[in-house]
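Trainee: The following comprises the amino acid sequence and a computationally predicted model.
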Amino acid sequence: AVFLGVLLMSGGVAAATTVSQRTDSPASLCIAVALAACVLAYDAWLKSTPLGPVAMGACRSLNVLLGATIAGSFQSLGQGPPLHVSVGMGLYIAGVTWFARNEAGTSNQRQLTAAVLLINIGLATLITFAGLATTDIDQNATTSVLMLMALIVVSINRRLIAAIRDPRPERVQSGVGILLLSLVMIDATLALAASGETAPALVIAALLIPALVLRRWIPMT
C-alpha cells in the first residue's frame, strides 16, 4: 500500500511538472509538491495530533488548487473561484476529520459540536460561492443550486445532530459516512453552479452509484 501510494504520488508530481512546462508557470508543480508533502506529513506525523484535521483540510484545499493550476499562474489561483472553493472544501474536510477523530469509541460531545460548526462554516463558504457563481448565469439556476445545497445541508446536519445527542460509535460513523458521500453531491452542485450546465453535474453525481456499491465491501470509516 505504501509503495502504491508513493508511486501514485510520484506520478502526480510528474504530471504536474508537465503541466507547468506547458503553461510556462511553476504553479502546478509547486502545488503538487506542497500537496505531496502535506499528505506525507499527515500520514507520518500529524494524523494522531491536534494538527491532523488541519493537515487533512490543507490536503483537500491543495487538491482543489492543483486542478485549477491548468489556468497557469499563481495570480489566477488567488483570485475568484479556485481560492473560494479551496477554502470552503478545506474547512469542510478539516471538520469531517475532527468529527471522525474518535469514531471507534465514544466521542466527546463538545468536540463533535465544534467539528459540526466547522463543517457548516465550510458549507456556508461553498454556498456563497455557488450563489455568486450562478448569479452570472440566470436566476433559475441560482434557485436550483441553492435549493440543492440546502437539501445537502439539512441531510448532513440531521445525522450530525443525532450523533451529538447520542455519540455512540455507530451514530458517529453514520454521520461520517453521510459527510463523505455528500462530497459527491456537493461537487456536482458546485459544477452546476460554475458551468450552468446539467451534464457535468450529472456525471459527477453518478459517482454516488459506485460509492454506494463499494461501501458494502470497503468501509468508508
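Mentor: Structure received. Residues are numbered from 1 along each chain as shown.

Trainee: For the rest of this, base every contact and every neighbour count on C-alpha atoms.
Mentor: Fine.

Trainee: mind listing what residue 20 touches?
Mentor: Counting by C-alpha atoms under 8 Å, 6 or more residues apart in numbering, residue 20 makes contact with 26-29, 72.

Trainee: Need the residue closest to the centroid of this structure.
Mentor: Geometric centre of the chain, nearest residue: residue 89, 4.3 Å, by C-alpha atoms, centre = their mean.

Trainee: Would you check that that residue makes contact with residue 59?
Mentor: No. Contact criterion C-alpha atoms under 8 Å: residue 89 and residue 59 do not qualify, at 9.8 Å.

Trainee: now stretch 130-140: how far from the chain's centre is it?
Mentor: 22 Å (C-alpha atoms, centre = their mean, to the nearest Å).

Trainee: what does that stretch rub up against?
Mentor: With C-alpha under 8 Å, 6+ apart as the criterion, stretch 130-140 contacts 141-142, 145-146, 189-190, 193-194, 196.

Trainee: Stretch 145-158 too?
Mentor: Applying C-alpha under 8 Å, 6+ apart, the set of residues contacting stretch 145-158 from outside is 116, 120, 123, 127, 130-131, 134, 175, 178-179, 182, 185-186, 189-190, 192-193.

Trainee: quick revisit: list the contacts of the residue nearest to the centre of the chain.
Mentor: Residues counted as contacts of residue 89 (C-alpha under 8 Å, 6+ apart) are 57, 60-61, 122-123, 126.

Trainee: From these, pick the one nearest residue 81.
Mentor: Closest to residue 81 out of those is residue 126 (9.9 Å), distances taken as C-alpha to C-alpha.

Trainee: Next up, a structure to set beside the first:
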Amino acid sequence: MSTLSTVRNYAELMRVANVFTAVSNVWMGMILSTGHLPGWTAVGVTATSVLLYLAGMVLNDLYDAELDTKERPERPIPSGRIPISHVRILGWGLLFAGVCAGWFVSRVTPTLAPGIISWWLAGLIVAYDIGLKRSTLGPAIMGGCRFMNVLLGLSVGAEQLQWGFLPADQLILPAIGMGIYIWGVSWFARSEATESNRKLLAMSAVGATLGIVFIAAMPFVQEAAASQLRLHPWGWVALWVLVAGTVLRRMVVAILQPWPKHVQRAVGYAILSVIVIDAAVCLGYAQPYWSLAVLALVAPAMLLSQLFKVT
C-alpha cells in the first residue's frame, strides 16, 4: 500500500473534516472569555481539543467494527484497509496525548481548568464509544462532549471554578446551547444508515433548533451578556434566524424524504454548521476579525468533506 493511500485511509478513519468543528468550539470559547486567541495557550488548548476529538472518532470505529461490517463495509476497519490492532493503539494513544496536552496547558496558565476538563471530556468519550452510544443516553453524552469542548476554551479565562471544572465567572450559555444542538443532531443521525423515522427526525430537528435558541437568547437572559454584546439586539436576532434557517432547510428536506442520502447530507451540513455557529457568537462578542478567523475554518472543513465522509 502506498504512503498516500495509507494517509487517506487514516484520514477517513478519523473523519478529519469534522475536527475543524472541534477547533472552532475552543476558539470561540477562548475568544469569548479573553477577547482573543492567547498565543501559545491557544495552541495548547487547540491541540488538546484536536487530539481528544480524533481519539473519539477512532475509538468510535474501533468499537463499531462489528456493526460497520454489516452497515458500512466500505469503512477502513471492516474493509481491511487498516488493521484493528493499529486502530486500538492509535485511538488510546490519541486519548492519552489529549489529556496530557490539557494538563500541560494547566501547568502554563493560572488555572487547573483545562486539565480537569480534559479528564472529564476523555471520560465522556470513553463512556460513549465503549458502551453507551446505542443507548438513549448516547446523544446526550455526545452533546456533553461538545459542552465540555466549549468549556475547554472558556476555561482559559476562568479565574475560579465551581464543581471542580465549570468556569464560575464566564458566560456558559454558548456551551450549553452547543451541547443541546449536538444532542439534537445526534438523534437526527441515529439511523442515518437506513430509512429514518419522520417523527424522530422532526423531534431531533426541534432539539437542534432549541440549542441555537439557547445561544441566541444569551443577551436577553444574562445581564453580563447583554452589556458585552457588540451588535444591535435586532441584528443579533436576525443573525440567528439566518443561521437556524440554513440548518433547518436541509433537515426539513430529510424529514420529507427520510432516505439515508438526504439524512446523511443534513447531518453533515449540521455538523459543519458548528463552525458558523461559533463564528456568529464571536461576531456578537468580539472584534469582527476574530469571527472571520473562526469562519475561515469552514474552507478546509468543506474541502476535506468532499474527500472524506463526515458521518
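Mentor: Now that the structure is in, tell me what you want to look at. Since the model is a prediction, treat every value here as computed from it, not as a measurement.

Trainee: just to revisit the earlier point, could you find the counterpart of the residue nearest to the centre of structure 1 in structure 2?
Mentor: The pairwise alignment with structure 2 assigns residue 89 of structure 1 to residue 178, based on TM-score structural alignment.

Trainee: Could you check how far residue 5 of structure 2 is from residue 11 of structure 2?
Mentor: Per C-alpha to C-alpha, to the nearest Å, residue 5 of structure 2 is found 10 Å from residue 11 of structure 2.

Trainee: Which one of those two is surrounded by more residues?
Mentor: Comparing residue 5 of structure 2 with residue 11 by other C-alpha atoms under 10 Å, the one with more neighbours is residue 11, at 18 against 11.

Trainee: Check which helix or strand that one maps to.
Mentor: helix 3-14 (DSSP states H and E).

Trainee: Now render the contacts of residue 89 of structure 1 as a markdown table, adding secondary structure.
Mentor: Formatted as a markdown table, the contacts of residue 89 of structure 1 follow (DSSP: H, G, I helix; E, B strand; the rest coil):
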| residue | secondary structure |
| --- | --- |
| 57 | helix |
| 60 | helix |
| 61 | helix |
| 122 | helix |
| 123 | helix |
| 126 | helix |
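
Trainee: Tell me, of the residues you listed, which are also contacts in structure 2.
Mentor: Counting by both residues aligned by TM-score structural alignment, their matches' C-alpha atoms under 8 Å, structure 2 reproduces these contacts from the contacts of residue 89 of structure 1: 57, 60-61, 122-123, 126.

Trainee: ok, and the closest non-adjacent residue to residue 34 of structure 1?
Mentor: In this structure, residue 34 of structure 1 finds its nearest non-sequential neighbour in residue 62, 7.6 Å apart by C-alpha to C-alpha, 6 or more residues apart in numbering.

Trainee: What does the one you found correspond to in structure 2?
Mentor: Alignment note (TM-score structural alignment): residue 62 of structure 1 maps to residue 148 of structure 2.

Trainee: what's the helix or strand for its match?
Mentor: Using DSSP H and E, residue 148 of structure 2 falls within helix 138-154.

Trainee: which other helices and strands contact that helix?
Mentor: Judged by 3 or more C-alpha pairs under 8 Å, 6 or more residues apart in numbering; DSSP states H and E, helix 138-154 of structure 2 is in contact with helix 19-34, helix 39-63, helix 113-127, strand 166-167, helix 173-188.

Trainee: what's the mean deviation for the last one versus structure 1?
Mentor: The superposed helix 173-188 of structure 2 is, by mean C-alpha distance after the TM-score superposition for structure 1, a mean 0.7 Å from where its aligned residues fall in structure 1.

Trainee: and that helix with helix 138-154, angle?
Mentor: Relative orientation of helix 173-188 of structure 2 versus helix 138-154 (axes from the mean of the first three to the mean of the last three C-alpha atoms, to 10 degrees): 150 degrees.

Trainee: Specify the angle between helix 173-188 of structure 2 and helix 19-34 in degrees.
Mentor: Interaxial angle, helix 173-188 of structure 2 versus helix 19-34 (the same axes, to 10 degrees): 160 degrees.

Trainee: so how far is helix 173-188 of structure 2 from its chain's centroid?
Mentor: 9 Å.

Trainee: same check, this time on the longest one
Mentor: Averaged C-alpha coordinates place helix 39-63 of structure 2 at 11 Å from its chain's average position (C-alpha atoms, centre = their mean).

Trainee: contacting residues around stretch 191-204 of structure 1?
Mentor: Contact with stretch 191-204 of structure 1 is made by 130-131, 133-134, 137, 141-142, 145, 184-185, 187-190, as judged by C-alpha under 8 Å, 6+ apart.

Trainee: What is the neighbour count of the counterpart of residue 156 of structure 1 in structure 2?
Mentor: Matched by TM-score structural alignment, residue 156 of structure 1 corresponds to residue 247 in structure 2. Each residue near residue 247 of structure 2 was counted by other C-alpha under 10 Å, and the total is 21.
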